[in-house]
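Chemist: requesting a structural model of the entry that follows:
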Amino acid sequence: MLTDRASNSSASTAAPPHVEFSKDGDRAVVTLSGAWTTRNVRRVDERMREIGQDNSFSSVTIELSGIELLDTAGTWLIERLRTSLEKAGKHVAIEGRSESWGALFDAVGEAASASDEQVHVERPSALIRFLATIGRTVYAFGDDFTKAMHILGATVRGAQMKGSGRSGIRPAAIVHQLDSMGIGAVPVVVLMSTIIGAIIAQQGAFQLRYFGAEIFVVDLVGILVLREIGVLLTAIMIAGRSGSAITAEIGSMKMREETDALTVIGLNPVGVLVFPRLVALVIALPLLTIIADFSALGGAIVITWAYSGIPPEAFIQRLRDAIDTSSYLAGLIKAPFMAMIIGIMASVEGMKVGGSAESLGQRVTASVVKSIFVVIVVDGIFAIFYASINF
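Modeler: Model prediction:
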């Protein structure tokens, strides 16, 4: 934006900006002349700052009649000088301002005032910030819960993916997801469960040895693995492996607007994208839990045989006496619920992805953290419930 008192042909021949500063007692006069444009105002920027910091006068007149050319950058320097002098308690008068500059000064003055208000906004106290954080977290939880219920409801109706109401279940998609989330996860589940089972057995035997009760390590491993560790460890690994993959896949499609394309062609994105993955998780997680239980017990058998001299036959016989059907079902019943939680939370975070790669990374991280947290909370709720009904 450029305002010119002379003709456009004089723009190239205008004198450089100049600042003349004079004082008479407590009064000062700042006379500006030349071309105050973006290209050359840097020459007078430092001088304008020095005048704004001068405290040897109480009133000042800024004379603008000598300015030949003026644009936004020059106006900003003038407004900055006026604002700094007024903040210092000085009386400021501007003379020689052309009427054609009115809109320019008004716009720059409003922008300067707005930025000044932002910079000097009062920071709330620590208590207010803490309460505000809690409030935002609770509000975000309510928003996530609403979206989760929407996805759950749409998944329940997931077979009706088309507006005509015709069944849209695709067995091939479910089998593909089973292969990816179930069969693909078997090696890591077996490895981790075997190691965890072996560690529990070794530490249990080490502590029980002081009481001459090493054989009871079988009871410890059997009950702990079948009721708690097996399903919980598997759910955590699936949340980190498959939950993050679900969020990344759905989030990538959201970034490329493929979910909008599904809606345009009459398909329900939740039914197409979430339904097969959720069904596959509900099927795969109980099966992986069974594999994890056997792997953990296998690792415990090897360690107790090598560390405590308990042969596998004695381990299995003691295990039969220590556990019953309820011990096995207590862990297995949790698996479908944990699978639903992981799938729904991963889908919710995937649907929240924006248009940037940074947003995708944040949502994948949030998906894993939230899923693991909720899975552990649900496991604790189940433990309390089982204790209350003596199961």
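Chemist: CA atoms for contacts and neighbours, from now on please.
Modeler: Noted.
Chemist: need the contact list for residue 350.
Modeler: Contacts for residue 350 (C-alpha atoms under 8 Å, 6 or more residues apart in numbering) come out as 246, 247, 248, 249, 250, 251, 254, 360, 363, 364.
Chemist: how about this one, so we can line them up?
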Amino acid sequence: MADPGYLRCRHGAAGPEVLVGGDWTLAHYRTVLRQVEQTRLDGEPRVDLGALERLDTAGATLLARLLGPARVEALARTAPELSAERRNLLQAVAAASERARATPEPTREPYFFGRLTIGLGAQISHTGHQLARAIAFTGLVLSAFTASALRPWRWRPAAVSRQLQHTALEALPIVALLTFAVGAVIAVLGITVLGRFGASIFTVDLVAYAFLREFGVVLTAILLAGRSASAFTAQIGSMKANEEIDAMRAQGLSPIEMLVIPRVVALLIAVPVLSFVAVVCGLAGGGLVTLLNVDVPAGRIISLYSDISLRHYLAGLAKAPVFAFVIAIIGCLEGLKCSASAQSVGTHTTSAVVQSIFWVIILNAVAALIYVEIGW
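Modeler: Below is the predicted model of the structure:
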């Protein structure tokens, strides 16, 4: 076994020099490291590697620590006693040591408010990018819709009919059942509260105004946001994962015209129709509960319903096309964002539902403020 590596500093005829000898390998790492830590070199003494017997990466690292990466790099080029293998080893270790020195030290983690501000800024930036992308996609859809409207031979009534079946006909039972139940619950609350003042009969007006202006269209939009927006995202996302959309483009077909426009048109028809059904079922649920709990004939309840102005229903119905368009755009856009993985499809499907419900509620609040300002 070779002798452990050693260091010897001496004064030669040409000035101070360092003699490096022995076995500079991993087996003697601790011994050599101890000598390197105890050695302090002044200036740039000449290095004599003539007595060096064995050298590996561990020993080369210790040399770089002793002399510095730049000196080891120069030594690898100029030392005549080094073989080609040792030259390459020293150059590689010197380059790695130089990169390690150049790597900046990790910055101190910001305090709580700093992290909060950074996270808030990143979220605002992300939201801005997503909103800009949604606006650009809306422009593409409107452009394609206008171009298709001027070319009747490119209409796709079969696709629209199929989407109508999924979005309207199959959603009809759940919309009717849910709105009937919500109407009954509102009537129960109205009877409980208004009954204290002897005004239980006005529960009919409470249910009517609530469903005509708000609950009819909002509950329908939220149900379709969870049902249709998720379906749109999953369907288009699966097609993108299977490269079917790329195949459409290769054949000269427009994915927006083939996939997006039929779904948008279907929802533009389905949401107003289902909103009407929701209003009727909500009024029926509220009227039935009022009839069973308040001593008033059915004819009186119907007459109270008929006395309410039609503008309240139109105020609610005017929001239906807006909600339908937003839900369809979000569902289709999230589907087109999907990548070729099941996880991406699931993530964007969840995002489509959350965004659709969020924007339905926000737009409904904005519409309520507008109605108050214009006296509706």
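Chemist: okay if I get the contacts of residue 350 of the first structure as JSON lines plus secondary structure, neighbour count and distance to residue 220 of the first structure?
Modeler: Shown next, in JSON lines, are the contacts of residue 350 of the first structure (DSSP: H, G, I helix; E, B strand; the rest coil; neighbours: other C-alpha atoms under 10 Å; distance: C-alpha to C-alpha, whole Å):
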{"residue": "246", "secondary structure": "helix", "neighbour count": "28", "distance to residue 220 of the first structure": "36"}
{"residue": "247", "secondary structure": "helix", "neighbour count": "30", "distance to residue 220 of the first structure": "37"}
{"residue": "248", "secondary structure": "helix", "neighbour count": "24", "distance to residue 220 of the first structure": "39"}
{"residue": "249", "secondary structure": "helix", "neighbour count": "16", "distance to residue 220 of the first structure": "40"}
{"residue": "250", "secondary structure": "helix", "neighbour count": "26", "distance to residue 220 of the first structure": "41"}
{"residue": "251", "secondary structure": "helix", "neighbour count": "30", "distance to residue 220 of the first structure": "43"}
{"residue": "254", "secondary structure": "helix", "neighbour count": "20", "distance to residue 220 of the first structure": "47"}
{"residue": "360", "secondary structure": "helix", "neighbour count": "24", "distance to residue 220 of the first structure": "42"}
{"residue": "363", "secondary structure": "helix", "neighbour count": "24", "distance to residue 220 of the first structure": "38"}
{"residue": "364", "secondary structure": "helix", "neighbour count": "23", "distance to residue 220 of the first structure": "36"}
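Chemist: can you pull out the strands in the stretch 1-150 of the second structure?
Modeler: 6-12, 15-24, 46-55 (DSSP state E, counting those that start in this stretch).
Chemist: can I get these in CSV including distance to residue 178 of the second structure and mean neighbour count?
Modeler: Listed next are the strands of the stretch 1-150 of the second structure as CSV, based on distance: least, C-alpha to C-alpha, whole Å; neighbours: other C-alpha atoms under 10 Å:
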stretch, distance to residue 178 of the second structure, mean neighbour count
strand 6-12, 86, 14
strand 15-24, 80, 19
strand 46-55, 80, 16
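Chemist: got TSV for these, with distance to residue 164 of the second structure too?
Modeler: Below are the strands of the stretch 1-150 of the second structure laid out as TSV (distance: least, C-alpha to C-alpha, whole Å):
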stretch	distance to residue 164 of the second structure
strand 6-12	86
strand 15-24	79
strand 46-55	77
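Chemist: go through the ones you listed and name the closest to residue 78 of the second structure.
Modeler: Of all these, it is strand 46-55 that lies closest to residue 78 of the second structure, at 10.8 Å by C-alpha to C-alpha.
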